[in-house]
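A.B. asks: here are the coordinates; sequence isn't available:
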């Protein structure tokens, strides 16, 4: 597939510093509150996001209303069925970890947000309210690069494969059975291609993560000669694909400070919140943006 031409920033005085060779840029000279209300500035921001996949900003004195307004420039916001939203700002999820709520081990796995949805988020904007003096970093991964550098034989093997993604097996696992089943009824497992196409850039992206439970169309005559080819063969292949996110060459790591902000493209990245800081306090607020159905 031909890669679409990406728009280039043309009107701003943003200073853009690449953070690694493959992903991430820190932007200075930008006021996100102003960008939320300016069409030209927002167009430049969106172009930079497509280019770098995750953008970072420091010293942004955003109000919650400005945070939501900026995210809504990308599209409608979505709630989270487990974490919930700020009561005054629907779609703004408060991820607060303090002495009364030690870290739960959902975020410290490489994942795209909410791939258990039929339409996973397009992206998100995450603002740091309070951070530990040390620790609590977040890692992002370029999954287009992860796909590009797969061996040709693996690319051929996974072409056309699809995977099932589950909230029941992740957030629901700690719930009583009745509550877990109710969650599954509200959000049945979603099925997505193992390799998706970015709807704006045309990039091919490796699209399996810790929400993926199994490959749904692997058991064919071409793939399975004996039972071992399917079990554990299919699971081993899925594990290998998911593990690509842990390769440092595809990653960028960001140290949070209060009022720093990250904006990422959830279609082409994964992330991992490092939980090395408790009992220090880490308070974050995230606006997730409704996305499209992967193809």
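C.D. replies: That came through fine. What you see is a predicted model, and the numbers here were worked out from it, not measured in a lab. Numbers count the residues shown, from 1 in each chain.

A.B. asks: contacts and neighbour counts: CA atoms only from here.
C.D. replies: Will do.

A.B. asks: Need the contact partners of the helix or strand containing residue 183.
C.D. replies: Taking DSSP states H and E as the criterion, residue 183 maps to helix 177-186. Helix 177-186 has contacts (CA atoms under 8 Å, 6 or more residues apart in numbering) with 167, 168, 172, 173.

A.B. asks: repeat for stretch 25-33
C.D. replies: Residues contacting stretch 25-33 (CA under 8 Å, 6+ apart): 13-19, 52, 54-58, 60-62, 66-67, 70.

A.B. asks: gap between it and the chain center?
C.D. replies: Counting by CA atoms, centre = their mean, to the nearest Å, stretch 25-33 is centred 20 Å from the centre of its parent chain.

A.B. asks: buried set for that stretch?
C.D. replies: Residues 25, 26, 27, 30, 31, 32, 33 are the ones in stretch 25-33 that count as buried (16 or more other CA atoms under 10 Å).

A.B. asks: So which of these belong to helices?
C.D. replies: 32, 33 (DSSP state H).

A.B. asks: tell me which of the buried residues of stretch 25-33 is nearest to residue 277?
C.D. replies: For these, the residue nearest residue 277 by CA to CA is residue 26; the value is 23.7 Å.

A.B. asks: I'd like the distance between the closest one and residue 72.
C.D. replies: Residue 26 is 22 Å from residue 72, where distance means CA to CA, to the nearest Å.

A.B. asks: take a look at this one as well, against the first:
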């Protein structure tokens, strides 16, 4: 197995590996997982694997999750088809952590390119450990113990009828997470808010933070927007230009990603297996 780091902050390309074999070989899988914890997102060019091998490899990390809106392949539970061929709208072109709206957001995901445009359709991943590490110390102190609400309603629900949106919110109530979580395997501190799903802080309005009304909602919103904007810093990012058969594997606990929606009307077809995660703390 060969490893080529792509940027100083995040990402590595792995070569001389077939993921179908990695799904069956415990030693090879252990090497890949160790590289994932180090580089946070891994890229494999032109993987000739079946859907069964795709879900088998992802299943090595843990049980696979389903999606209440996107659904999954009926023959391969947990494999979500993200096909953009007849609709210019996209949910993925914002910086987000998958499933932040869940009590236990995804541990990670394995994404395979089935068809991609000749130009465009790249994906960006961000190292949210560095996004936290390089915060000013006074901001870190303010974040200590702070928590935030995340919801599926404001994203996937936004294009639904009021009735369908209410049903989605009822089935998947908003959740609360720490603004800074601890990675359960590496012990790293991770900035854990994102534009896709985070709506507001839940315990900001305390005597330590609020003196007058303008300190309350406006002050909290300014801080939240600042934290969300950390994902846009180029020095924390890696950008991948897809080729058919490419596979990306990322640690969703320590990253965010952004799928560029710049390729319409060309098609872009991806298949993703998301791995069930733990409750952040």
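C.D. replies: Structure received. Bear in mind that the values here come from a model prediction, so they are computed numbers and not experimental data.

A.B. asks: Quick check: TM-score for this pair?
C.D. replies: Here the superposed chains carry a TM-score of 0.99, computed using TM-score structural alignment, normalised by the length of the second structure; 280 aligned residues with a CA RMSD of 0.6 Å.

A.B. asks: ok, of the contacts of stretch 25-33 of the first structure, which come out buried?
C.D. replies: Neighbour counting with 16+ other CA under 10 Å marks 14, 16, 19, 52, 54-58, 60-62, 66-67, 70 as buried within the contacts of stretch 25-33 of the first structure.

A.B. asks: Report the two members of these separated by the largest distance.
C.D. replies: Most distant of these, by CA to CA, are 19 and 66, 26.2 Å apart.

A.B. asks: Next, whatever residue of the first structure lines up with residue 31 of the second structure: secondary structure please.
C.D. replies: Under the alignment (TM-score structural alignment), residue 31 of the second structure pairs with residue 44 in the first structure. Following DSSP: H, G, I helix; E, B strand; the rest coil, residue 44 of the first structure is assigned to helix.

A.B. asks: where exactly do the helices run in the stretch 151-295 of the first structure?
C.D. replies: All helices of the stretch 151-295 of the first structure, identified by DSSP state H, counting those that start in this stretch, fall at 152-158, 177-186, 227-230, 233-243.

A.B. asks: Aligned to residue 148 of the second structure, what sits in the first structure?
C.D. replies: Residue 148 of the second structure maps onto residue 163 in the first structure, by TM-score structural alignment.

A.B. asks: just residue 248 of the second structure next, same as before
C.D. replies: In the first structure, residue 248 of the second structure lands on residue 262 (TM-score structural alignment).

A.B. asks: That match: how many residues sit nearby?
C.D. replies: Burial of residue 262 of the first structure is recorded as 21 neighbouring residues (other CA atoms under 10 Å).

A.B. asks: how near is the aligned residue in the second structure for residue 63 of the first structure to residue 255 of the second structure?
C.D. replies: Aligned by TM-score structural alignment, residue 63 of the first structure pairs with residue 50 of the second structure. Distance, residue 50 of the second structure to residue 255 of the second structure, by CA to CA: 27 Å.

A.B. asks: So between the two, which is more surrounded?
C.D. replies: Neighbours were counted for residue 50 of the second structure and for residue 255 using other CA under 10 Å; residue 255 has more, 28 against 11.

A.B. asks: Just to check, that one is in contact with residue 127?
C.D. replies: Yes: contact status for residue 255 of the second structure versus residue 127: in contact at 5.0 Å, counting by CA atoms under 8 Å.

A.B. asks: shared neighbours of those two, which are they?
C.D. replies: Residues touching both residue 255 of the second structure and residue 127 (CA under 8 Å, 6+ apart) are residue 40.

A.B. asks: Now stretch 271-278 of the second structure: buried residues?
C.D. replies: Judged by neighbour count using 16+ other CA under 10 Å, the buried positions of stretch 271-278 of the second structure are 271, 272, 273, 274, 275, 276, 277.

A.B. asks: ugh, wrong one, stretch 101-118 of the first structure
C.D. replies: Residues 102-103, 107-118 are the ones in stretch 101-118 of the first structure that count as buried (16+ other CA under 10 Å).

A.B. asks: Which one of the buried residues of stretch 271-278 of the second structure is nearest to residue 64 of the second structure?
C.D. replies: Once CA to CA is applied, the member of those that ends up nearest residue 64 of the second structure is residue 275, at 4.5 Å.

A.B. asks: so what corresponds to that closest one in the first structure?
C.D. replies: That one, residue 275 of the second structure, aligns with residue 289 by TM-score structural alignment.

A.B. asks: With adjacent residues omitted, what lies nearest to that match?
C.D. replies: residue 77 (4.5 Å; CA to CA, 6 or more residues apart in numbering).

A.B. asks: That neighbour: how many residues sit nearby?
C.D. replies: Neighbourhood size, residue 77 of the first structure [other CA under 10 Å]: 22.

A.B. asks: What residue in the second structure is paired with it?
C.D. replies: Using TM-score structural alignment, residue 77 of the first structure pairs with residue 64 in the second structure.

A.B. asks: re the thing from before, can you flag which of the buried residues of stretch 101-118 of the first structure belong to strands?
C.D. replies: Of these, none are assigned to strands by DSSP state E.

A.B. asks: could I get the residues you listed as JSON lines with distance to residue 241 of the first structure?
C.D. replies: Output for those, formatted as JSON lines (distance: CA to CA, whole Å):
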{"residue": "102", "distance to residue 241 of the first structure": "30"}
{"residue": "103", "distance to residue 241 of the first structure": "27"}
{"residue": "107", "distance to residue 241 of the first structure": "19"}
{"residue": "108", "distance to residue 241 of the first structure": "18"}
{"residue": "109", "distance to residue 241 of the first structure": "14"}
{"residue": "110", "distance to residue 241 of the first structure": "12"}
{"residue": "111", "distance to residue 241 of the first structure": "12"}
{"residue": "112", "distance to residue 241 of the first structure": "14"}
{"residue": "113", "distance to residue 241 of the first structure": "17"}
{"residue": "114", "distance to residue 241 of the first structure": "18"}
{"residue": "115", "distance to residue 241 of the first structure": "16"}
{"residue": "116", "distance to residue 241 of the first structure": "18"}
{"residue": "117", "distance to residue 241 of the first structure": "20"}
{"residue": "118", "distance to residue 241 of the first structure": "21"}
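
A.B. asks: Once you drop chain neighbours, what's closest to residue 66 of the second structure?
C.D. replies: Setting aside the residues directly before and after it, residue 66 of the second structure is nearest to residue 78 in space (CA to CA, 6+ apart), at 5.1 Å.

A.B. asks: I should have written residue 251 of the second structure there, sorry.
C.D. replies: In space, residue 251 of the second structure is closest to residue 108, 4.5 Å off (CA to CA, 6+ apart).

A.B. asks: How many residues are close by the alignment partner in the second structure of residue 236 of the first structure?
C.D. replies: Under the alignment defined by TM-score structural alignment, residue 236 of the first structure corresponds to residue 222 in the second structure. By other CA under 10 Å, the residues close to residue 222 of the second structure number 12.

A.B. asks: No more questions from me, cheers.
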